[in-house]
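[1] Predicted model follows, preceded by the sequence.
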Amino acid sequence: MAKRKAGTKTTNRKTSKRRNKLGKAPGTITYMGHRENLSSEVAILEFNSEFSTLHKPGNIEQIVAHKDSPTTSWVNIVGLNDENFIEKVGHYFGLNSLVLEDIVNTQQRPKIDEYDAYIFGVFKMLYVNDADQLVGEHVAIVLLDNCVLMFQEIEEDVFDGVRDRVVNKYGRIRSKGPDYLFFALLDAIIDNYFVVLEYLNHKIELLEEQVYSNPNPEVAHDIQDLKKEVLKVRRWIFPVKELIGRLIDSENQLISKDTKMFLRDAQDHCIEINESLQIYREISMSLMEMYMSNMSNKMNEVMKVLTIMASIFIPLTFIAGIYGMNFDHMPELHWEYGYFMVWGVMIVLFIGMLIYFKRKNWL
């Protein structure tokens, strides 16, 4: 019950956020998330084939200096509730107001928009936290000529592998341009979708065991929660395949042919993920049918036992009813051994019916 109350509060907050946005002009920067007490922090990872350096700028000018830097820069901005700061960053980097609106709109579905000077993408970063709960975070990435801007709500993310490759010069990332960095970040998000699939698959296997071994109302609630979770994950992941296809077919000069080859591999992963999600969706829906069927079978077993018991006692009750009548002139009523004879007949009937039901496999 506590989880449902928490979910209701979250829904109410979302509704309140949407109401705050009603009536405002398109392009108005309105933060739609719920992490409102976090100040925006910036970390810049600058690198080329020879070196890499990580530093935190002290002002907006130091951030904007990387727009025209000869090296590749990964500008990571954590915290989206500071609308004025986001607006300043967007202004200095020449981002459209509609792009800035989508950056702070944490309820925005995945999308890709191409502009003359940059490519903008919104994705859902999914991971399983230490409490074994599925977390979905809003991530916005902007690919510029020699810079990648990334906006996220909280510091926790799935990009440690990318940072490690840049810092320790693993693979080809240091020798490639910002378009490959853009791909690497997107690829890290997609790779973590496989972890989410394993998480969902594990939950499905546990629920299948519970449905067969111990179907109860709590299991039904868990199945319903699983269905909602699968549908939510599918809504976040399903569009990514099409978005990557648009990048592959794009003629934008910001994406090289070499990077498009890697994007095709990411698209293949998305196809595999979407197929698995479709299977999980069907399984989650069939789990409820299995639960109802098992509950019905369980009830039928109970009814069968009760019916057999009633069938055994019906003839015994009939005999007891006859000899319980108060007529004076009843045969065997005053017989010396009548009581024991009635008991004997009833016991023989009881045992005989048990043997009959057993042979019929009704017991």
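    Perfect, thanks for sending it.

[2] Only C-alpha atoms from now on, for both contacts and neighbour counts.
    Fine.

[3] As a check, name the ranges of all strands in the stretch 101-250 of the chain.
    111-114, 119-128, 134-143, 147-152 (DSSP state E, counting those that start in this stretch).

[4] Alongside the first one, take a look at this:
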Amino acid sequence: MIYQVDHHKVQVNIQDIQENHRYIGMMSLDELKSCYQQLGIEQTSIERLEDPSLFHQNMIIPAYHYYYGLIHLINARDIFVKKDTLALFIFKHLFLVVVIDDEDQHIREVFQSSTDDVLQRDVSITRLVYYFLSDLLAADYRYLEELQNEIEELESHEEDAMSFTNQLRQLNKELLLLQNYYENLMTIGEDLEMNHHHIFEDDDSRYFEIFTRRIERLSKNVEMLREILNQAQTAHQSREDYKLNKTMQFFTVVTTIFMPLTLIAGWYGMNFENMPELKSVYGYPAIIVLSGIIVVGLIILFKKKKFL
């Protein structure tokens, strides 16, 4: 569907498009294939949208008289769900959104809400693009706050060490993917700022600079979350090392206490005939008392040294 948006949002046919008017549109990839020549889109642009090697890349490319790009949206709250995918075609007089994958209808909802709201202000194609891209990422700040709360809650409710470590690794993987995602979007914003072939109005090109800075802030937020996660991991590792050291210290003390007893047992287990204690009536009790004194004495010593 294509709308003329000079003053009002009026649906028109593709053959009615004229360069002295402004238009916005949204269609599926199959619909675009049937009419791309009428829109002045090159076949190579369509082929690139279907290139399997680009299925996970975000890009924007300037053609001679338009921009075309591919964006795979990541849900910052659950980055492993299936991604929404869309293509953009931006002319001086036309902004076209091509929906490639949108099971949750997110792209369509953003397109309708952003264009309906912005058109009331009688804005240019440049600002229509800016507001649409900004609205696509509007919820990301809230999602990142939820991720931060999840990290803090995980740290404060640490129980099972293995489960805690697995969750940390999962969160770290998510944040790394998010950071790469925002860096790709920053590249798109910077390319739009370049305004190749003067597709955008010079006065409005600053909006893409604002968009780039917004993505940069999201990227810095992700970087901050990665630092918090690293601190949580370091604190967790310190606690685990402390527990291990306490356990090793306990076993060292026990080993030290029983070492003299082992020496005595080995000594009197040699069964030499001339050992006087073997024939003494008090030999066995004396060894027991001596062993007890050694154990008690070492325990008192270790307690004073705060080893126990």
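    That came through, no problem. Note that the structure is predicted; figures quoted are calculated from it, not measured.

[5] coming back round to it: mind checking the strands of the stretch 101-250 of structure 1 for the one nearest to residue 336 of structure 1?
    Residue 336 of structure 1 sits nearest to strand 134-143 of all these, at 79.3 Å, using C-alpha to C-alpha.

[6] how big's the offset between that closest one and structure 2?
    Comparison of strand 134-143 of structure 1 with structure 2 after fitting gives an average deviation of 2.7 Å (mean C-alpha distance after the TM-score superposition for structure 1).

[7] in that strand, what's buried?
    136-143 (16 or more other C-alpha atoms under 10 Å).

[8] Residue 179 of structure 2: what's its closest spatial neighbour, skipping adjacent residues?
    Nearest non-adjacent residue to residue 179 of structure 2, counting by C-alpha to C-alpha, 6 or more residues apart in numbering: residue 219, 5.7 Å away.

[9] any idea what the one you found aligns with in structure 1?
    Applying TM-score structural alignment, one finds that residue 219 of structure 2 aligns to residue 274 in structure 1.

[10] if we can go back for a sec, elements contacting the helix or strand harbouring the residue nearest to residue 179 of structure 2?
    For residue 219 of structure 2, the host element (DSSP states H and E) is helix 206-267. Counting contacts by 3 or more C-alpha pairs under 8 Å, 6 or more residues apart in numbering; DSSP states H and E, helix 206-267 of structure 2 packs against helix 125-136, helix 140-156, helix 161-194, helix 283-304.

[11] Export those as TSV, with columns for distance to residue 10 of structure 2.
    Output for these, formatted as TSV (distance: least, C-alpha to C-alpha, whole Å):
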stretch	distance to residue 10 of structure 2
helix 125-136	16
helix 140-156	32
helix 161-194	27
helix 283-304	87
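
[12] hey, which of the ones you listed is tucked in deepest?
    helix 125-136 (a mean of 20; mean count of other C-alpha atoms under 10 Å).

[13] mind listing what the match of residue 219 of structure 2 touches?
    Contacts for residue 274 of structure 1 (C-alpha atoms under 8 Å, 6 or more residues apart in numbering) come out as 234, 237-238.

[14] with these in mind, which one is nearest to residue 182 of structure 1?
    Of the contacts of residue 274 of structure 1, the one sitting nearest to residue 182 of structure 1 (C-alpha to C-alpha) turns out to be residue 237, at 17.8 Å.
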